[in-house]
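> this one's structure only:
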């Protein structure tokens, strides 16, 4: 009798748990999860940038000629150019929050391919994030062009396929299965 009760309870729990497992079979990632350990360590060790004008601007790590002379600037440039990926993420079903930077449109001006980036305005302002902090996304579900100002959750299969474009380069690509507006909780 007790055994039959346990089996019935277990079967009921599995029946209720199964839809949740199917609906949420994407592993949620943060942007730092895309960085290999050595790149994350380099990024965490970077010195602060001075955003002052004048001579300080010449010492910006984004100034390539200065980067050749200053080790801190060289470290910044190395991090900003990194296309190193985590091979174990290849072909994984993931969910990543971010902002959309359109790359391709259909005839109705809906976004059909885009870069997913960690912060608003990335790729449009110089410099773009490093390639390993940009995901090139192709989507079945078109997105209205006026919706790109909001953050989204993008769920799909992540690959370590690089993509080169005039706006930026990405070290990761994704075929989106689901695009949902990000809700702040």
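Okay, I see it. All values derive from a computational prediction rather than experimental measurement.
> When you work out contacts or count neighbours from here on, use the C-alpha atoms and nothing else.
Noted.
> The longest helix belonging to the chain: what's the following helix or strand?
In the chain, assigned by DSSP state H, the helix with the most residues is helix 2-23. Using DSSP states H and E, the helix or strand that follows helix 2-23 towards the C-terminus is strand 27-28.
> so how far is that next one off the chain centroid?
12 Å (Cα atoms, centre = their mean, to the nearest Å).
> want to compare, so here's the second one:
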């Protein structure tokens, strides 16, 4: 890892901590993927249905009408996941999909829209490996977004990205 990337990672983590403590008396709400599914909604398990044989049906996004949790709209949250880059360069990305498992939207059919978050981060953030889980902190909204890879049920303006640690 270059010295620049190390310094930028440290800056992002420090900025996240400062923003969390100084601008909010309450830290961001830690949420997980099941929190993005309304209580009582029976979710389709796309991972169980996936195969890697390349059939056209395998790449169709299921359950496009999957409902979102409206109470999350406008909340400051932290959500772990994996990155599917959309915009950026070799140093930083400024726009990406946050997905619940590695390979979602790339190697298997996309999850339902309520299991995808379209993330933008001003100034961008370095992502060293798409295989590594991260935690994104920011303001989540229940706005939809559509791109070539999938239809998305949530958007987030990120203020910080950090490595996911158990």
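Alright, I've got the coordinates. If you're wondering where the values come from, they're calculated on a predicted model, not measured in any experiment.
> For the aligned partner of residue 85 of structure 2 in structure 1, which three-state class applies?
Alignment note (TM-score structural alignment): residue 85 of structure 2 maps to residue 102 of structure 1. For residue 102 of structure 1, the assignment made with DSSP: H, G, I helix; E, B strand; the rest coil gives strand.
> before we move on, back to that, what's in contact with the longest helix of structure 1?
By Cα atoms under 8 Å, 6 or more residues apart in numbering, no residue outside helix 2-23 of structure 1 reaches it.
> State whether the match of residue 85 of structure 2 and residue 121 are indeed in contact, as I suppose.
No - under the criterion of Cα atoms under 8 Å, residue 102 of structure 1 makes no contact with residue 121, lying 11.2 Å away.
> So the two - more neighbours on which side?
Ranked by neighbour count (other Cα atoms under 10 Å), residue 102 of structure 1 and residue 121 place residue 102 first, with 19 against 14.
> Quick check: residue 120 of structure 2 vs residue 107 of structure 2, distance?
Distance, residue 120 of structure 2 to residue 107 of structure 2, using Cα to Cα, to the nearest Å: 23 Å.
> What is the burial count for residue 137 of structure 1?
If you count neighbours by other Cα under 10 Å, residue 137 of structure 1 ends up with 25.
> Which residue, other than its chain neighbours, is closest to the equivalent of it over in structure 2?
Aligned counterpart of residue 137 of structure 1 in structure 2: residue 119 (TM-score structural alignment). Take residue 119 of structure 2 and drop its neighbours on the chain: the residue closest to it by Cα to Cα, 6 or more residues apart in numbering is residue 156, 4.8 Å away.
> what's the average distance of the helix or strand containing residue 82 of structure 2 to structure 1?
Using DSSP H and E, residue 82 of structure 2 maps to strand 75-88. For strand 75-88 of structure 2, the mean distance from the matching residues in structure 1 following superposition reads 0.6 Å, by mean Cα distance after the TM-score superposition for structure 1.
> Report the buried residues of that strand.
Buried residues in strand 75-88 of structure 2, counting neighbours by 16 or more other Cα atoms under 10 Å, are found at 76-86.
> rewinding a little: how close does the match of residue 137 of structure 1 sit to residue 140 of structure 2?
Computed with Cα to Cα, the distance linking residue 119 of structure 2 and residue 140 of structure 2 is 9 Å.
> Pull up the overlap in contacts between those two.
Counting by Cα under 8 Å, 6+ apart, the common neighbours of residue 119 of structure 2 and residue 140 are 155-157.
> Would you map the helices across structure 1?
With helices called from DSSP H, structure 1 shows them at 2-23, 37-44, 55-58, 64-67, 71-81.
> out of those helices, deepest packed?
By mean neighbour count, with neighbours taken as mean count of other Cα atoms under 10 Å, helix 71-81 ranks first of the helices of structure 1 at a mean of 18.
> Report the inter-axis angle for it versus helix 37-44.
130 degrees (axes from the mean of the first three to the mean of the last three Cα atoms, to 10 degrees).
> Counterpart of residue 98 of structure 2 over in structure 1?
Using TM-score structural alignment, the partner of residue 98 of structure 2 in structure 1 is residue 116.
> So what's the residue count around its match?
Number of residues near residue 116 of structure 1 (other Cα under 10 Å) recorded here: 29.
> can you check residue 152 of structure 2 too?
Residue 152 of structure 2 is flanked by 25 other residues according to other Cα under 10 Å.
> tell me the contacts of it?
Counting by Cα under 8 Å, 6+ apart, residue 152 of structure 2 touches 112-118, 144-146.
> now these: which count as buried?
Applying 16+ other Cα under 10 Å to those flags 112-118, 144 as buried.
> Can you tell me which of these is closest to residue 125 of structure 2?
residue 118 (14.7 Å; Cα to Cα).
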